[in-house]
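In: got a structure for you, letters missing:
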């Protein structure tokens, strides 16, 4: 499982533990598909996480960066990988982290579960 990191602090966290232990984990598949789509110069990092507490809502991810709103995304599947890469690029470029629904892929229209105030950048 690859972890991409860059100097930019925008990060897409993907839960890799959703699913049933005796089956391929959809979150891990989603993470790996995103990793395969990423280029070396992406403006965001990709990190696996062990639980985003959305177990009943399909795969989940979170977009975070210091000084920006953080977004919790649910109702995802491995088929959302392409659109999540595009979303993470938009999130990275947005001053506040806000990616309006009109700028998101249609498949991501209803995936925002919540948003969290960002931490202030370190001094």
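Out: Right, received. Where do you want to start? Here the structure is a predicted model, which means the values were calculated and not measured.
In: contacts, neighbours, all on C-alpha from now
Out: Fine.
In: quick one: the helices in the chain?
Out: 26-37, 81-93 (DSSP state H).
In: okay, those helices in TSV with distance to residue 100 next?
Out: Shown next, in TSV, are these (distance: least, Cα to Cα, whole Å):
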stretch	distance to residue 100
helix 26-37	21
helix 81-93	10
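In: export those to CSV and tack on mean neighbour count and distance to residue 120?
Out: Listed next are the helices of the chain as CSV, based on neighbours: other Cα atoms under 10 Å; distance: least, Cα to Cα, whole Å:
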stretch, mean neighbour count, distance to residue 120
helix 26-37, 20, 27
helix 81-93, 20, 16
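In: Of those helices, which is nearest residue 109?
Out: helix 81-93 (10.7 Å; Cα to Cα).
In: which residues touch the closest one?
Out: With contact meaning Cα atoms under 8 Å, 6 or more residues apart in numbering, helix 81-93 is reached by 10-12, 30-31, 33-34, 37-38, 42-44, 63, 97-99, 104-105, 107-108.
In: Now the buried members of those residues.
Out: Among these, those classed as buried by neighbour count (16 or more other Cα atoms under 10 Å) are 10-12, 30-31, 33-34, 38, 42-44, 63, 97-99, 104, 108.
In: for comparison:
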């Protein structure tokens, strides 16, 4: 008798969202008037109670000219950096869709053909996992 198929449980990942990003950088910086904070809230709403994705608000990801930015990391997996994300519900949904694929992957490599339409324009870097 064969054992029942087990559902693959996604590995928990951390989705870091920059809260200091701002699209209009013409005036002085005001921590209360950023595009990053409302974008982080939209991402948190999109993720909801999903246990495979933990949203982490980060003060700055140093991609200021490419606001809004985010990163995906998990132990033993490749990491991704994204920039120029629109601070909208659509932008949050796009980022979260990629994060779900990333969480389901064994090593963090999401095949290019599976990337959600629109995320490619915001891909900034992929970094290898730490060596052992």
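Out: That came through, no problem. Treat the numbers as computed from the prediction; the structure is a model and nothing was measured.
In: if I look at residue 79 of structure 2, how far off is residue 48 of structure 2?
Out: 22 Å (Cα to Cα, to the nearest Å).
In: ugh, typo on my part, it should be residue 72 of structure 2
Out: With Cα to Cα as the criterion, residue 72 of structure 2 and residue 48 of structure 2 are 17 Å apart.
In: can you give me the end-to-end distance of stretch 44-64 of structure 2?
Out: End-to-end distance of stretch 44-64 of structure 2: 21 Å, with Cα to Cα as the criterion.
In: ok, the equivalent of residue 116 of structure 2 over in structure 1 to residue 39 of structure 1 distance?
Out: By TM-score structural alignment, residue 116 of structure 2 lines up with residue 105 in structure 1. Look at residue 105 of structure 1 and residue 39 of structure 1: by Cα to Cα, they are 20 Å apart.
In: Then residue 24 of structure 1?
Out: The separation that residue 24 of structure 1 has from residue 39 of structure 1, given Cα to Cα, amounts to 25 Å.
In: Which of these two has more residues huddled nearby?
Out: Neighbour tally, residue 24 of structure 1 and residue 39, criterion other Cα atoms under 10 Å: the higher count belongs to residue 24, 12 against 9.
In: What's the match for that one in structure 2?
Out: In structure 2, residue 24 of structure 1 lands on residue 33 (TM-score structural alignment).
In: just so I have it, where are all the strands in structure 1?
Out: With strands called from DSSP state E, structure 1 shows them at 11-15, 45-49, 59-64, 70-76, 112-116.
In: Let me have those strands in a markdown table, adding distance to residue 89 of structure 1 as columns.
Out: Listed next are those as a markdown table, based on distance: least, Cα to Cα, whole Å:
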| stretch | distance to residue 89 of structure 1 |
| --- | --- |
| strand 11-15 | 10 |
| strand 45-49 | 10 |
| strand 59-64 | 10 |
| strand 70-76 | 14 |
| strand 112-116 | 16 |
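In: my guess is residue 78 of structure 2 contacts residue 126, does it?
Out: Yes: counting by Cα atoms under 8 Å, residue 126 is a contact partner of residue 78 of structure 2 at 6.7 Å.
In: These two: which is more packed in?
Out: Set side by side, residue 78 of structure 2 and residue 126 show more neighbours around residue 78, with 19 against 15, by other Cα under 10 Å.
In: what residue of structure 1 takes the place of that one?
Out: In structure 1, residue 78 of structure 2 lands on residue 69 (TM-score structural alignment).
In: ends of stretch 48-56 of structure 2, how far apart?
Out: One end of stretch 48-56 of structure 2 sits 13 Å from the other (Cα to Cα).
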